[in-house]
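Participant: what would the 3D arrangement of this be:
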Amino acid sequence: MERLSLNQMTTKHWSLAEAVDGCVRAGLGSIGLWREPVAETGLAAAAKLVADAGLRVSSLCRGGFLTAEEPGARAEALADNRRAIDEAAALGAPCLVMVVGGLPAGSKDLPGARARVLDALGELAPYAGERGVRLALEPLHPMYCADRAVLSTLRQALDWAERFPAGQVGVVVDTFHLWWDPEAIGQIARAGDRIASYQVCDFLTPLPADVLLGRGMMGEGHVDFRPFTEAVLAAGYTGDIEVELFNAEVWATPGDEVLATMKQRYLELVV
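Facilitator: You can find the predicted model right below:
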């Protein structure tokens, strides 16, 4: 249970203070933070709140969105990612989760978008490494390729990450995004110490109209979690295991009930 982490998005309507208190009541060891509620609380205040509660920060979400073609938009994206890296360092987060971005409006140039992500990583990776933060590339399910992430498989994420030192760039293993991939388990073994974050939730069908909200509590969908956990641990991952849900029904449920279910399903299905 010490490794179980609540990603803030799972209890979206809780403030940071409420989420921290909920984690303490539930006996969790860590919390995954999002930049927006951290900003609402204030960076220094948020860092103190988590530290005073005795919690670790398992990750900070999110950086990325690096596919802009226009020079001004690219410069602003790089500046925002540097701010995110600084925030992660101030919070003591070991990694900044990177959702790399989809195609720019009106573009069909997928290779070009991917090349711009790699160029941006070349600028950001050393900056992150100097601050003790690892950029964690998150491959998203291919249905998000156009609008959220031109990075779709763990193999692709590792091909990109391996261009940089392991302390600067790693990968996220997220069961929602990777459960379908026949190469996923083998690529987890390949990843080794590149695994910067392990996130779990289920894949629901039918997907809702807003496919972003198709993440379910473990046991409600199609994912077989234990092979993923066994592979991640065998690869040498020693970090926290985050539960990250985007789900309107979960968000409408009292937070303490969500955490109780989360703990039960984690013990029954994940570890």
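
Participant: going by C-alpha atoms from here, please, whenever you check contacts or count neighbours.
Facilitator: Will do.

Participant: does A93 touch S58 like I think?
Facilitator: Yes: with contacts counted by CA atoms under 8 Å, A93 reaches S58, the gap being 6.0 Å.

Participant: when those two are compared, which one has more neighbours?
Facilitator: More neighbours surround S58 than the other of A93 and S58, with 28 against 23 (other CA atoms under 10 Å).

Participant: not counting its neighbours along the chain, what's nearest that one?
Facilitator: Leaving aside its sequence neighbours, S58 sits nearest to G32 (CA to CA, 6 or more residues apart in numbering; 5.0 Å).

Participant: against D224, how distant is that neighbour?
Facilitator: As judged by CA to CA, to the nearest Å, G32 and D224 stand 23 Å apart.

Participant: can you pull the contacts of L78?
Facilitator: With contact taken as CA atoms under 8 Å, 6 or more residues apart in numbering, L78 is in contact with 66, 120, 124.

Participant: can you confirm S58 is in a helix?
Facilitator: No: with DSSP: H, G, I helix; E, B strand; the rest coil as the criterion, S58 is strand rather than part of a helix.

Participant: any idea which helix or strand carries the residue nearest to S58?
Facilitator: Counting by DSSP states H and E, the element that carries G32 is strand 30-34.

Participant: hmm, A235 is touching D193, no?
Facilitator: Yes: A235 sits in contact with D193 when judged by CA under 8 Å, with a separation of 7.1 Å.

Participant: E36: neighbour count?
Facilitator: E36 is flanked by 12 other residues according to other CA under 10 Å.

Participant: and what of I195?
Facilitator: A count of nearby residues for I195, using other CA under 10 Å, gives 26.

Participant: ok, now E123?
Facilitator: Close neighbours of E123, defined as other CA under 10 Å, add up to 12.

Participant: can you tell me how far it is from G129?
Facilitator: Relative to G129, E123 is positioned 11 Å away (CA to CA).

Participant: before we move on, what about D193?
Facilitator: Using CA to CA, D193 is found at 15 Å from G129.

Participant: how about this one, so we can line them up?
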Amino acid sequence: MHVEGLSINLATIREQCGFARAVDICLTHGITAIAPWRDQIAAIGLKEAERIVKANGLKLTGLCRGGFFPAADAAGRQQAIDDNKRAVDEAATLGADCLVLVVGGLPGASRDIDTARQMVADGIAATLPHARAAGVPLAIEPLHPMYAGDRSCVNTLGQALDICEQLGDGVGVAIDVYHVWWDPDLANQVARAGRMNRILAHHICDWLVPTRDMLTDRGMMGDGVIDLKGIRRMIESAGFLGAQEVEIFSAENWWKRPPEEVIATCVERYQSCCQA
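Facilitator: Next up, the predicted model:
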């Protein structure tokens, strides 16, 4: 059995298992596309991770993550750029489709979000020549506004696309439904992304009502209020036909369940809730 069009972001079972076991579970359920995190790769070693990827013919729909460009001083900003270049090299070694960028929030005690956003654009610009040379597209992932202070000062798809227009080839967007579903301009911006040919990834989960934790209470597809099929139709109409990548942070639910159960549920919900 092969499940076409589904990728598993390995954060979905990060608390239960490491990279090698996560890959085995995905393969058992017919999934050959994954998106690992850098700490998961570091734990097993880049060479061993590369071996596992190649031996199993895995497709990496992305590597998570780069970003966090704003810093209180020039040395901090350069340190972030250097780390992003290392992340590019890791993505290239693993053959990832893109390096996902969670761009960072306000540095230190700053209240100047405009300057933080400029630091993001400058940091991506400084990383971009290295990424182009390595053949690794950079995927800006706009995050929900509740993360503007600490995780991402780029909060709408429109803002992310503005940076793409400013910087040119080699940078696009990762569209995560958890972060953009609320945006009244979403349809227009997805269509714009399609015209620009900048959609690099599509992440899925669901928004629970109520949400008990800002970071670690994402829902399994079908358990919340996001119009997953509608957003997928937008994305496909914009020309992106790549995999839907399940990315769930769930400290009190899915991270406590057997990983085999989690992945089996991802397959079932993808087939019942996410197909446009």
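
Participant: after superposition, what is the TM-score?
Facilitator: TM-score of the superposed chains, computed with TM-score structural alignment, normalised by the length of structure 1, equals 0.97; 269 aligned residues with a CA RMSD of 1.0 Å.

Participant: which one of the contacts of L78 of structure 1 is nearest to A45 of structure 1?
Facilitator: Within those, proximity to A45 of structure 1 (CA to CA) peaks at L124, which comes in at 26.1 Å.

Participant: which of the contacts of L78 of structure 1 tops the neighbour count?
Facilitator: L66 (30 neighbours).

Participant: helix, strand or coil: sort out that one for me.
Facilitator: L66 of structure 1 is classified as coil under three-state DSSP.

Participant: test my guess that it contacts A115.
Facilitator: No: judged on CA under 8 Å, L66 of structure 1 makes no contact with A115 at a distance of 9.9 Å.

Participant: look up how far E268 of structure 1 lies from the most centrally placed residue in structure 1.
Facilitator: Geometric centre of structure 1, nearest residue: V97, 4.7 Å, by CA atoms, centre = their mean. In this view, V97 of structure 1 and E268 of structure 1 are 27 Å apart by CA to CA.

Participant: same check on R190 of structure 1?
Facilitator: In this structure, R190 of structure 1 and E268 of structure 1 are 27 Å apart, going by CA to CA.

Participant: so which of the two has more stuff around it?
Facilitator: R190 (15 against 12).

Participant: wait, what's in contact with the closest residue to A47 of structure 1 other than its chain neighbours?
Facilitator: With sequence-adjacent residues excluded and distances taken as CA to CA, 6+ apart, A47 of structure 1 is closest to L91, at 5.0 Å. Counting by CA under 8 Å, 6+ apart, L91 of structure 1 makes contact with 43-44, 46-47, 57.

Participant: again with G105 of structure 2
Facilitator: By CA under 8 Å, 6+ apart, the neighbours of G105 of structure 2 are 68, 70, 113, 116, 147-153.

Participant: hmm, which of those are common to structure 1?
Facilitator: Retained in structure 1: 68, 70, 116, 147-153, out of these (criterion both residues aligned by TM-score structural alignment, their matches' CA atoms under 8 Å).

Participant: D147 of structure 1 versus the aligned partner of W181 of structure 2 in structure 1, what's the distance?
Facilitator: W181 of structure 2 maps onto W179 in structure 1 when the alignment is built from TM-score structural alignment. Shown here: W179 of structure 1 relative to D147 of structure 1, a distance of 20 Å by CA to CA.

Participant: tell me which of these two has more neighbours.
Facilitator: W179 (20 against 13).

Participant: doesn't V223 make contact with that one?
Facilitator: Yes: using CA under 8 Å, W179 of structure 1 is in contact with V223, at 6.1 Å.

Participant: what do we get in structure 1 for R257 of structure 2?
Facilitator: Counting by TM-score structural alignment, R257 of structure 2 lines up with T253 in structure 1.

Participant: go on, I124 of structure 2?
Facilitator: Per TM-score structural alignment, I124 of structure 2 is aligned with L121.

Participant: what's the answer for E90 of structure 2, then?
Facilitator: Using TM-score structural alignment, E90 of structure 2 lines up with E87 in structure 1.

Participant: same thing with I13 of structure 2?
Facilitator: So, by TM-score structural alignment, I13 of structure 2 is matched to T11.

Participant: kindly report the same for E247 of structure 2.
Facilitator: E247 of structure 2 maps onto E244 in structure 1, by TM-score structural alignment.

Participant: L66 of structure 1 versus its match, what's the distance?
Facilitator: 23 Å.

Participant: ok, V103 of structure 2 touching A121?
Facilitator: No: using CA under 8 Å, V103 of structure 2 is not in contact with A121, being 9.1 Å away.

Participant: who has more neighbours, those two?
Facilitator: Neighbours per residue, other CA under 10 Å: of V103 of structure 2 and A121, the larger number sits with V103, 29 against 20.
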